[in-house]
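A.B. asks: Sequence and predicted structure, then a few things I'm wondering about:
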Amino acid sequence: MHHPAIAPLHTAVVMGGASGIGLAAAKRFVRAGLRVAIVDRRIEDLAAALAELEALADGPDQVLAAACDVSDRAGLEKTAAHIAETFGKVHVLMNNAGIQPGSSIFGDQTNWDAVLSINLGGIINGTRVFGPSMLAHGEPGLIVNTGSKQGITTPPGDPAYNVSKAGVKVFTEALQHELRNTQGAQVEAALLIPGFVWTGLTKGSRTEKPAGAWTAEETVDFMMERLEAGDFYILCPDNDTPRRLDERRMRWAAGDIIDNRPPLSRWHKDYAEHFAAYAAGEDEADAG
């Protein structure tokens, strides 16, 4: 059975819907009979994506595209009003817009501001702009926020991105807690945690998909499967990393606090052999 919010004639809004996981999700929603609005800041990408969606739709009135930067709260409110005027009630909101220009602790401030305002601020804005009306109409609703494994294990190399995605995790957990404790609420939240996915965000200078990566379509297929199963944490594997390894990496990260190890000890030379044994299952004791 599908999630009750994902139903024919319902409306889905996909932020960052012009490419990658967002576009793959939008296509899946169109095929399921939903009216779909994609929101993105890149007009050229929006036009191309809209054409793809229209080719799948029963008619042009089933889809629309809106240009908006999700970090612009006022602009997003106008976009929400336009979607409501065109499609009516929103049942599915997928906050998926994200960027990854790279960062370092003392690096370019512009990158920090952009990543935090879009990756985290955009999810907060999307939820706070669309969420109240989704609660008010009283029908089944679903808010899916795209996080990242990097927001949980926080590997070194791109702290701004890690901070933004860690914030998405915390925000979405708090959102689901509030929804389940709101009397009469029919809206649920879920945290999508992709693995290695071949998208414009990850491909860099590569022209061919690495064998280890999933496609955006595979990721969305997995998302839909786990939504139907009722999962909140949608932890996606990929062709390189099975769930068991993800779980061990996450337990090890939590163990840094519990066992008072150095931060990011997984990448610390004094703990390299211990972690390698633990990850391989040679050390069946707890991560500490």
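C.D. replies: Great, that's in hand.
A.B. asks: switch to C-alpha atoms for all contacts and neighbour counts from now on
C.D. replies: Noted.
A.B. asks: From residue 164, how far off is the most centrally placed residue in the chain?
C.D. replies: The centre of the chain sits closest to residue 146, judged by Cα atoms, centre = their mean, with a distance of 1.0 Å. Counting by Cα to Cα, to the nearest Å, the gap from residue 146 to residue 164 is 11 Å.
A.B. asks: Residue 226 too?
C.D. replies: From residue 226 across to residue 164, the span is 24 Å (Cα to Cα).
A.B. asks: now do residue 91
C.D. replies: 26 Å.
A.B. asks: Of the two, give the one with the bigger neighbour count.
C.D. replies: residue 91 (30 against 23; other Cα atoms under 10 Å).
A.B. asks: thinking the more buried one is in contact with residue 8, fair?
C.D. replies: No: assessed by Cα atoms under 8 Å, residue 91 is found out of contact with residue 8, at 10.8 Å.
A.B. asks: What are the boundaries of the strands in the stretch 151-288 of the chain?
C.D. replies: Taking DSSP state E, counting those that start in this stretch as the test, the strands found in the stretch 151-288 of the chain are 187-193, 197-198, 214-215, 233-235.
A.B. asks: give the contact list for residue 215.
C.D. replies: Residues near residue 215 by Cα atoms under 8 Å, 6 or more residues apart in numbering: 197, 198, 199.
A.B. asks: Kindly indicate which of these lies nearest residue 248.
C.D. replies: residue 197 (20.4 Å; Cα to Cα).
A.B. asks: Just give me the neighbour total for that closest one.
C.D. replies: So residue 197, with other Cα under 10 Å, has 25 neighbours.
A.B. asks: How much space separates the nearest residue to residue 196 once chain neighbours are set aside from residue 120?
C.D. replies: Setting aside the residues directly before and after it, residue 196 is nearest to residue 213 in space (Cα to Cα, 6 or more residues apart in numbering), at 5.0 Å. Distance of residue 213 to residue 120, computed by Cα to Cα: 24 Å.
A.B. asks: Check it against this one:
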Amino acid sequence: MLKLANKRAVVTGAASGLGLAMARLFVAEGMHVVLADLPGERLEVAVQSFDAGQVTAVPTDVSDPGSMAELAERVRAEGGVDLLCNNAGITGDLPRCSWEHDLANWRRVLDVNLLGVVNGLHSFVPMMLEQGREGHIVNTASMGGLMALPFISPYAAAKAALVALSESLDLELKSLCADIAVSVLCPGLVPTGLTGPGGDHVESRTAPPGATAKAFHEHAQKALRSASVTADQVAMQLLTAIHEKRFYVLTHENSLELAGRRLQRLTRDCSPHYRSSQA
């Protein structure tokens, strides 16, 4: 079991929502936590919710490789990192068909949700390997990365890629016999600043969503309002997974059923159509 007391954590997207819930729980475990998020009032308010000395705030843009490198250098200078949580994410534009999401939205979502994690790995994994001590990396994906979802394709594509990236990372670290575990966190609906009403949606430069996409969005918002799993509960499940060094962290009761639908479709659709020619 990984001991967290007196260790150091870095959490991106730590100024609110799930990232802040993680940070609070890690502090309660005796860790010092670096809160990395965009500069502004949210980060300042988040720091003020902790006692002096428990956390360090570092304004960071995960989509900027230089900003992430600067964060890593500061963390290195102050003692390194034992637990890295690549958690920052955005939802992007309002739901609409894949071809109707403008290219700026595609780039923005991929830059934060996928390349933000790539930047985190580039900046921190070499340091963690050089340290030669036990460590853990958490990449926050989503159930959207394990199941088919319409109308939010930039988000779903980024999260699916992040699951695959995490699987590759885990195999690579194991091949090096590194004492660094990997977890990919795939929560379902959780009311946070990211997903709740008024969250990170931006006005599109294209036409308004069609009726079906609009209905999907309204249904999702209704489901969020009645969601029973909180950010604190997700963070607690993640903490257990870190202690147990579990890779997949599914936090909602019906997660396996939802993810299993992809396997059912694969099984149904992929009968062996190809037959080798007979002599």
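C.D. replies: That came in fine, so what should we check first? What you see is a predicted model, and the numbers here were worked out from it, not measured in a lab.
A.B. asks: sorry, back to before: how about the residue nearest to residue 196 of the first structure, what's its partner in the second structure?
C.D. replies: For residue 213 of the first structure, the aligned position in the second structure is residue 228, judged by TM-score structural alignment.
A.B. asks: burial measure for its match, as a count.
C.D. replies: Number of residues near residue 228 of the second structure (other Cα under 10 Å) recorded here: 12.
A.B. asks: Next, format the strands of the stretch 151-288 of the first structure as TSV and append distance to residue 108 of the first structure.
C.D. replies: Converted to TSV, these look like this (distance: least, Cα to Cα, whole Å):
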stretch	distance to residue 108 of the first structure
strand 187-193	27
strand 197-198	26
strand 214-215	31
strand 233-235	31
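A.B. asks: And the helices in the stretch 101-250 of the first structure?
C.D. replies: 109-115, 121-136, 150-153, 159-180, 216-229, 243-258 (DSSP state H, counting those that start in this stretch).
A.B. asks: Return the mean post-superposition distance for the fourth one against the second structure.
C.D. replies: Once fitted to the second structure, helix 159-180 of the first structure is off its aligned match by 0.4 Å on average (mean Cα distance after the TM-score superposition for the first structure).
A.B. asks: Output the residue interval of the second structure matched by that helix.
C.D. replies: Mapping helix 159-180 of the first structure onto the second structure (TM-score structural alignment) gives residues 153-174.
A.B. asks: Then the second one?
C.D. replies: Mapped onto the second structure using TM-score structural alignment, helix 121-136 of the first structure covers residues 115-130.
A.B. asks: Mean deviation, that stretch versus the first structure?
C.D. replies: Using mean Cα distance after the TM-score superposition for the first structure, the mean distance for stretch 115-130 of the second structure is 0.9 Å.
A.B. asks: Now that stretch: buried residues?
C.D. replies: 115-121, 123-125, 127-129 (16 or more other Cα atoms under 10 Å).
A.B. asks: can I get those residues in TSV with distance to residue 183 of the second structure?
C.D. replies: Converted to TSV, those look like this (distance: Cα to Cα, whole Å):
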residue	distance to residue 183 of the second structure
115	18
116	17
117	13
118	15
119	17
120	15
121	13
123	18
124	16
125	14
127	18
128	16
129	17
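A.B. asks: Tell me the one of the residues you listed nearest residue 89 of the second structure?
C.D. replies: The closest of these, once distances to residue 89 of the second structure are taken by Cα to Cα, is residue 116, at 8.4 Å.
A.B. asks: how many neighbours does the counterpart of residue 27 of the second structure in the first structure have?
C.D. replies: In the first structure, the residue matched to residue 27 of the second structure (TM-score structural alignment) is residue 30. For residue 30 of the first structure, the count of nearby residues is 23 (other Cα under 10 Å).
A.B. asks: Could you measure from the counterpart of residue 223 of the first structure in the second structure over to residue 85 of the second structure?
C.D. replies: Counting by TM-score structural alignment, residue 223 of the first structure lines up with residue 238 in the second structure. Counting by Cα to Cα, the separation of residue 238 of the second structure from residue 85 of the second structure is 11 Å.
A.B. asks: Check residue 226 of the second structure too.
C.D. replies: 27 Å.
A.B. asks: Also residue 107 of the second structure?
C.D. replies: 22 Å.
A.B. asks: higher neighbour count, these two?
C.D. replies: Neighbour tally, residue 107 of the second structure and residue 85, criterion other Cα under 10 Å: the higher count belongs to residue 85, 25 against 14.
A.B. asks: Residue 10 is in contact with that one, correct?
C.D. replies: Yes: counting by Cα under 8 Å, residue 10 is a contact partner of residue 85 of the second structure at 6.0 Å.
A.B. asks: hang on, the earlier thing: who are the contact partners of the nearest residue to the match of residue 223 of the first structure once chain neighbours are set aside?
C.D. replies: The shortest distance from residue 238 of the second structure to any non-neighbouring residue, by Cα to Cα, 6+ apart, is to residue 249 (6.7 Å). Contact analysis of residue 249 of the second structure by Cα under 8 Å, 6+ apart lists 183, 184, 185, 186, 187, 237, 238, 241.
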